[in-house]
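Enquirer: predicted model follows, preceded by the sequence.
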Amino acid sequence: MALSANLFLRQSQSLVMTPQLMQSIQLLQMTHFELNQFIAQEVEKNPLLEFTTNDGEMGSDDGRQAEDEGYDGHGEDRSDHQSGNLESDWYESDNTGHADRLSAELDTNFSNVFPDDGPPQRLDAPELLSQWKSMPGSSEPSEGYDLDDFVAGQISLRDHLNQQIPFLLPSPADRLIAQQLIDQLDEAGYLRADIDEATGRLGTETAEIERVLGILQTLDPPGVFARSLGECLAIQLKQKDRLDPAMAMLLEHLDLLARRDFATLKRVCGVDEEDLLDMMTEIRQLNPKPGSGFETGVSEAIMPDIIVRPSADGSWLVELNPDTLPKVLVNQSYFASISKTGGDYAFLSECLQNANWLTRSLDQRAKTMMKVASEIVRQQDAFLVNGVDHLRPLNLKTVADAIKMHESTVSRVTSNKYVLTPRGLFELKYFFTVSIGAVEGGDSHSAEAVRHRIRTLILQESPEAVLSDDDIVDTLKEGGIELARRTVAKYREAMNIPSSVQRRREKRALAKVSGF
């Protein structure tokens, strides 16, 4: 067969991902912090983009220019007020004597310049006047006060330990070893260092490090520098003079205590049931994480992207949080003025195109978030009214079909976005749960609502009537929820709830300790 070149005309469709389209998709899934960082970078490299103030105006010097030119902000020249014309409209009007009116017209302030003539200031805390001289009502003059200035700063675990070391370790060599060990502490106060590795790095003997470590384990908080949970509890009990042989044996078998195997523990420790309960009570009063009470890092508050409030007609009012909305505008006047002066028109045109695209993308992002949030609120109306028990099963496809968008768009919008409701602050992903079938064709239930039901049943059980997984299945079936026993066990283990045998042992032990 002969080979030949032929020319064909073919028509096809394909999806082309332009850079702007890719950035628009990325804007949907950005958090508030990431979005502000992205906009700040765009404003820095685009001269036509400007941040707006709280009043919605650009941060320009127009107001100062008008003031320098002699205008009072109402379109009138101030020279008219300085010419001695006492027959102006404001002077003979009904507003004579009104401080607000006079302040607006004369561009001045009629506040009381003689504070002694005014009423006495209210005492916010009379019992603290001797310590807080800047509080209103104090005998000493002040410019005011801020309660944040009187809040005690939190101290870190490292700083707290460094304050105690000079009193116990006068030797510079011992302090060097102590600093190396402090650097190996985790957030809970446990020592994660390898003694042999530290010995080689410091060029000293293992006995010296063990000696310094023994001194460090006497520092406050009790239990710090422990290498295991048992050692942490042993240090605290030793400082209380309660580390007897029976208690030491109990700490060596914490795995039996975790399994609630009280019979084996009584035999291993050589104590009766009453002594074992007393020992367990003492252990419960100890702190397994001695370093958790200190500041470990900067905690950032979650700012909701959407706010849901009840309206007067009984429905729900869904709105975007104005504090999270980016405030950026395109300076068209600056583009026009620079274009007239013969500037780089190609560069300015590209900047204008990018700026317009960014504002349109931000507006589309806000509209998409409103659509998704409004549909979620409509679907989960029963949850907002009655609580977690009435959380409906919901998936991305249901919301996407309702608002006529793709599932991937809904997934990006709900990623790392939070909504503030009368029930609390929730991530938008929280409202998407799988469906669990109901008995005899009833309404399906949400998996989160079923887990909440299981947790409630277990919390309400008594030591004499502890529910097994089969009992929970029967109780849920009576409530119209069809669930297998292995599913109940899976949900229970996911919530870190022990089995019925372990719960029965623990509840009976607690009941005896409480005297019931």
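Expert: That came in fine, so what should we check first?

Enquirer: could you use CA atoms for every contact and neighbour count after this?
Expert: Will do.

Enquirer: and the helices in the stretch 51-200 of the chain?
Expert: All helices of the stretch 51-200 of the chain, identified by DSSP state H, counting those that start in this stretch, fall at 62-68, 79-82, 89-92, 99-106, 157-168, 172-182, 195-202.

Enquirer: for comparison:
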Amino acid sequence: MSLGPRLELRQSQQLVMTPQLQLAIKLLTLTNVELEAYIGEELDKNPLLSTSDGADTADAPVAAEAAPDASASGLDTLLGGGEGSAGSGDTPLDIDPSERFQHDTPGDSADWGAAPTGGDNDDLDFDSFAAADASLGEILAIQASAAFDGADLIIARHIIDLIDESGYLGEPTQDIAERLGVDISVVEAVLAGIHRFEPTGVGARNLAECIAIQARDADRYDPAMACLIANLDFVARGDIPGLMRICALDREDIADMIRELRRYDPKPGLRFGGDRAAPVVADVFVHRGDDGEWRIELNQATLPRLLIDRDYHAVLEAGADKSTTNFLNECVHSANWLLKALDQRARTIVRVAAELVKHQRGFFDHGVGQLKPLTLRSIAEAIDMHESTVSRVTSNKYIQCERGLFELRYFFTSGVGSSDGGEASSALAVKDRIARLIAAETHDTLSDDKLVEILQREGFDIARRTVAKYREALGLGSSVARRRARLLAAA
């Protein structure tokens, strides 16, 4: 076989991620808050994009105007198994534009979707005007400047830098003294001064010292309380007889001191600082219509209504040179694609949410006990989309209903079989039942075996190890731990 250059023709198919397809995928994964920021950036970059305050765009989810000549690569078609072709075609982004928001199930008179209505974009977000909370270090530094000066202030600032967010000093004073080149007694004296700062208990080196500082501040640190604090492991175990023996006190005195301990903060530093929690904004609203059926509505209060300013385009294009004309054409093309992608994003979210509500109607009617097992594939097959598209739609999206605010992924759960051969139940429904059984405990503490017995009588085919796993996931202790906690509470 000779080696040498030659010409060959090969025919193959491959998926091409056009810029339009990339934009559609990107917008589909964004939440309403992220989408609002993205639209703001596009408004800054594209002079032909503008917002509309009129009510004439109520039929469109976001885009008030979309050019008829805008082409679209089929997002779901291209993602569905790699059956795409090079370049962009005329396939819509997953949904027929003629469908609008009305989603009627064949053979079912229930109206699962309703056209979204616009929100009031003039509502003020007062949280945006709130000043950032001062951190624990900043609060301690202010107090240190008032309490110390000179070398002591330098030592105090160094100690404050070593205090963690919970308020504890994690480094030994001997190491601090060696690093700063001072006597350890000086460091201990400065640390004792920091112990008098707010919040009370800050700068402690362990839990016992933190509680002791707070007890001294409350003028409750007597020898009996000191003995109790020195034996916190007995308190954690609920060993009341052991505490009575060690502290030489009766049960009533021990109970009184334990009640005092409960008033102290084991992590005083957590009261201050930390990042401000980002607000969770619902992407979809679910409400019951006048006919008793559930209706789906996009939350558009956070999204501006976009349109292409044709008049401004005509003014700019009049007498423009070739480079300006090319730039304006690019702006029009980009705006057309953005409007179409936003419109298709809205339709896709509504379609997925409508099918989800249909599958989980028991939850919306009766609560978490009626949740059914559900997978992304089930929704994808029901609405003829690819599973990856449904995954993008449900990622970091929230739904607001009468029962509260839930992430869309909340409704996708594994199943627990039925012991009588009936329909499987959602794992969340089983967890809810376990939590209710434990919350209803009185004098008798339910063991995991007892919980299995009760659940199996109620029709759940569940093993003991599964009950233990669900109980631990709920943050509930074992029967022994719950029994000890009950003894402490009754002390």
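Expert: Yes, it's here. Being a predicted model, the structure only gives us computed values, none of them experimental.

Enquirer: TM between them?
Expert: After superposition, the two chains reach a TM-score (TM-score structural alignment, normalised by the length of the second structure) of 0.77; 419 aligned residues with a C-alpha RMSD of 3.0 Å.

Enquirer: please say which position in the second structure residue 316 of the first structure maps to.
Expert: By TM-score structural alignment, residue 316 of the first structure lines up with residue 294 in the second structure.

Enquirer: so that match sits right up against residue 287, yeah?
Expert: Yes: with contacts counted by C-alpha atoms under 8 Å, residue 294 of the second structure reaches residue 287, the gap being 5.6 Å.

Enquirer: so those two - more neighbours on which side?
Expert: residue 294 (22 against 16; other C-alpha atoms under 10 Å).

Enquirer: who touches the counterpart of residue 359 of the second structure in the first structure in this structure?
Expert: Aligned counterpart of residue 359 of the second structure in the first structure: residue 379 (TM-score structural alignment). By C-alpha atoms under 8 Å, 6 or more residues apart in numbering, the contact set of residue 379 of the first structure is 392, 394.

Enquirer: re the thing from before, dump the helices of the stretch 51-200 of the first structure to CSV, plus mean neighbour count and distance to residue 229 of the first structure.
Expert: Formatted as CSV, the helices of the stretch 51-200 of the first structure follow (neighbours: other C-alpha atoms under 10 Å; distance: least, C-alpha to C-alpha, whole Å):
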stretch, mean neighbour count, distance to residue 229 of the first structure
helix 62-68, 11, 65
helix 79-82, 11, 81
helix 89-92, 11, 80
helix 99-106, 14, 68
helix 157-168, 14, 18
helix 172-182, 16, 18
helix 195-202, 13, 18
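
Enquirer: including distance to residue 357 of the first structure, could those helices go into JSON lines?
Expert: Shown next, in JSON lines, are these (distance: least, C-alpha to C-alpha, whole Å):
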{"stretch": "helix 62-68", "distance to residue 357 of the first structure": "27"}
{"stretch": "helix 79-82", "distance to residue 357 of the first structure": "46"}
{"stretch": "helix 89-92", "distance to residue 357 of the first structure": "48"}
{"stretch": "helix 99-106", "distance to residue 357 of the first structure": "40"}
{"stretch": "helix 157-168", "distance to residue 357 of the first structure": "49"}
{"stretch": "helix 172-182", "distance to residue 357 of the first structure": "52"}
{"stretch": "helix 195-202", "distance to residue 357 of the first structure": "57"}
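
Enquirer: closest one to residue 294 of the first structure among those?
Expert: Smallest distance to residue 294 of the first structure across those (C-alpha to C-alpha): 5.5 Å, for helix 157-168.

Enquirer: name the helices or strands packed onto the helix or strand containing residue 50 of the first structure?
Expert: Residue 50 of the first structure belongs to strand 49-51 when assigned by DSSP states H and E. Where contact means 3 or more C-alpha pairs under 8 Å, 6 or more residues apart in numbering; DSSP states H and E, strand 49-51 of the first structure is packed against helix 32-45, strand 328-330.

Enquirer: residue 270 of the first structure is in contact with residue 247, isn't it?
Expert: No: at 10.3 Å, residue 270 of the first structure does not count as touching residue 247 under the criterion of C-alpha under 8 Å.

Enquirer: trace residue 394 of the second structure over to the first structure, please.
Expert: Under TM-score structural alignment, residue 394 of the second structure pairs with residue 414 in the first structure.

Enquirer: dump the residue contacts of its match.
Expert: 29, 427-429.

Enquirer: now residue 384 of the first structure
Expert: 421-423.

Enquirer: also residue 360 of the second structure?
Expert: Residue 360 of the second structure neighbours (C-alpha under 8 Å, 6+ apart): 370-372, 411.

Enquirer: report the two of these separated the most.
Expert: 370 and 411 (11.1 Å).

Enquirer: out of those two, which sits in the more crowded spot?
Expert: Neighbour count, other C-alpha under 10 Å: between residue 370 of the second structure and residue 411, residue 411 has more, with 23 against 18.

Enquirer: what's the distance between the more buried one and residue 372 of the second structure?
Expert: Distance from residue 411 of the second structure to residue 372 of the second structure, counting by C-alpha to C-alpha, to the nearest Å: 8 Å.

Enquirer: and for residue 422 of the second structure?
Expert: Distance from residue 422 of the second structure to residue 372 of the second structure, by C-alpha to C-alpha: 12 Å.

Enquirer: neighbour count winner among the two?
Expert: The residue with more neighbours, out of residue 422 of the second structure and residue 372, is residue 372; 25 against 10, by other C-alpha under 10 Å.

Enquirer: specify the local secondary structure of the equivalent of the more buried one over in the first structure.
Expert: Residue 372 of the second structure maps onto residue 392 in the first structure, with residues paired by TM-score structural alignment. Under DSSP: H, G, I helix; E, B strand; the rest coil, residue 392 of the first structure falls in the coil class.

Enquirer: what's the nearest residue to residue 392 of the first structure if we skip its chain neighbours?
Expert: Leaving aside its sequence neighbours, residue 392 of the first structure sits nearest to residue 446 (C-alpha to C-alpha, 6 or more residues apart in numbering; 5.1 Å).
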